[in-house]
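J.: one predicted model, sequence on top.
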Amino acid sequence: MAKVAIFMGSISDEPIMRPCSDVLKELDIEHVFTVTSAHRTPERTEKLVSDLEADGCQVFICAAGMAAHLAGAVAARTTKPVIGVPIAASALGGMDALLATVQMPPGFPVGTVALDKAGAKNAAWMAVQILALNDPELTKKLADERQKLKDAVIKSAEELTA
């Protein structure tokens, strides 16, 4: 059973969103990684949300560029947390996607992270934090992973000053 769904508005978003899937794989979080569009395949999007939610999906991560309505379209169809990853896919450098993702009407929030790969990674980490709220084992795993990140910084500092 997938606990997290990662939706991309276009297959061209795959290299940007692959790190999101990689983080979830590293932490053994079952997830779906697929393409669906708010505009080109609205029926597919609606069915995916409905089917995945019925199967126990707890968090939806949605990445899109330009008009970037995917996260909002998903938020309109579920009460589960939705995390939006704006993609810089236009001449506006991602500002259009950022604003489309973050500007949601009251009652239909989308937790929005940074643009592109940094946002993809943080979307996965945020999904894990949400899942860890009711999972002490996952909370421990999350803490261990954060410690590894801290240790890497300390090691880099020590090597630099050596």
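T.: Noted; the coordinates are in hand. What you see is a predicted model; the values in this text were computed from it and never measured.
J.: switch to C-alpha atoms for all contacts and neighbour counts from now on
T.: Fine.
J.: quick check: residue 46 touching residue 74?
T.: Yes: with contact defined as CA atoms under 8 Å, residue 46 counts as touching residue 74 (7.4 Å).
J.: who has more neighbours out of these two?
T.: Using other CA atoms under 10 Å, the more surrounded residue of residue 46 and residue 74 is residue 74, with 28 against 18.
J.: tell me which other helices or strands the longest helix anywhere in the chain touches.
T.: Looking across the chain with DSSP state H, the single longest helix is helix 136-161. Counting contacts by 3 or more CA pairs under 8 Å, 6 or more residues apart in numbering; DSSP states H and E, helix 136-161 packs against helix 116-132.
J.: how far does stretch 8-17 sit from the chain's center?
T.: From the chain centre to the centre of stretch 8-17 is a distance of 12 Å (CA atoms, centre = their mean, to the nearest Å).
J.: what's the answer for stretch 12-19, then?
T.: Worked out by CA atoms, centre = their mean, stretch 12-19 lies 11 Å from the chain centre.
J.: can you give the contact residues for that stretch?
T.: 8, 63-64, 87, 116-117, 120-121 (CA atoms under 8 Å, 6 or more residues apart in numbering).
J.: A further structure is provided below for comparison with the first:
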Amino acid sequence: MKVAIVMGSESDFPVVERGLKILKEFGVGTEVRIISAHRTPDKAVEFGKKAEENGIEVIIAAAGKAAHLGGVLAAVTVLPIIGLPIKSSTLDGLDSLLSIVQMPKGIPVATVAIDGAENAALLAVQILSVKYEDLRKKLKEYREKMAKQVEEKDRELSQKLCN
């Protein structure tokens, strides 16, 4: 199982890195690339067209500003694409979010929150878990762990306020 994380610029990596950490935690293989929809469009199209034959099962496309990377990739592959809008200096990432989420009918790109790398990775894991039962089990354990952490914080707060 392999997820490709493609970013439009090296400056996107600090955000992308948080999702990469989660994919590694789940044992998902990754390929990380810098490919620009605008500066290297032929490379983007070639990558998208060959992704499936290269063993990629889900693509996370991180981009800021015009953020067309996910759409370009979605136009040339039927693999699931998860758009990760990156907060840019221009409109705090709203421009990126709107660019990714407003795809034309027939060419969907799933979209997470601005700088939501963790959720992009978890969504990729969820998509893969349809095929890989071990991932589904790990995902359930991950959620149980999160619930326990919330319950522990609740107990700590209650004890702190009641004493």
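T.: Yes, it's here. None of the values given here were measured: they were computed from a predicted structure.
J.: ok so, going back, give me the range in the second structure that the longest helix of the first structure lines up against.
T.: Under TM-score structural alignment, helix 136-161 of the first structure corresponds to residues 133-158 of the second structure.
J.: pull the contacting residues for the equivalent of residue 96 of the second structure over in the first structure.
T.: Taking TM-score structural alignment, residue 96 of the second structure has residue 97 as its aligned residue in the first structure. Under the criterion of CA under 8 Å, 6+ apart, the neighbours of residue 97 of the first structure are 64-68, 86-88.
J.: what helix or strand does the aligned residue in the first structure for residue 61 of the second structure sit in?
T.: Correspondence of residue 61 of the second structure to the first structure, assessed by TM-score structural alignment: residue 62. Taking DSSP states H and E as the definition, one finds residue 62 of the first structure inside strand 59-65.
J.: quick one: list the elements packing against the helix or strand that that strand is followed by.
T.: Counting by DSSP H and E, the next helix or strand C-terminal to strand 59-65 of the first structure is helix 70-75. Here helix 70-75 of the first structure touches helix 42-54, strand 59-65, strand 82-87, going by 3+ CA pairs under 8 Å, 6+ apart.
J.: which of the ones you listed sits most buried?
T.: strand 82-87 (a mean of 32; mean count of other CA atoms under 10 Å).
J.: what's the average distance of the helix or strand just after that one to the second structure?
T.: Later in the chain than strand 82-87 of the first structure, the nearest helix or strand by DSSP H and E is helix 95-102. When the second structure is superposed, helix 95-102 of the first structure averages 0.7 Å from its matched positions, counting by mean CA distance after the TM-score superposition for the first structure.
J.: buried stuff in helix 95-102 of the first structure?
T.: For helix 95-102 of the first structure, the buried set under the neighbour-count rule, 16 or more other CA atoms under 10 Å, comprises 95-98, 100-102.
J.: ok, stretch 16-29 of the first structure next?
T.: Buried residues in stretch 16-29 of the first structure (16+ other CA under 10 Å): 16-17, 19-21, 23-24, 29.
J.: specify the local secondary structure of the spatially closest residue to residue 68 of the second structure that is not a sequence neighbour.
T.: Closest residue in space to residue 68 of the second structure, ignoring its immediate chain neighbours: residue 37 at 6.1 Å, by CA to CA, 6 or more residues apart in numbering. Assigned by DSSP: H, G, I helix; E, B strand; the rest coil, the conformation of residue 37 of the second structure is coil.
J.: go on, residue 11 of the second structure?
T.: helix.
J.: now residue 131 of the second structure
T.: Per three-state DSSP, residue 131 of the second structure ends up coil.
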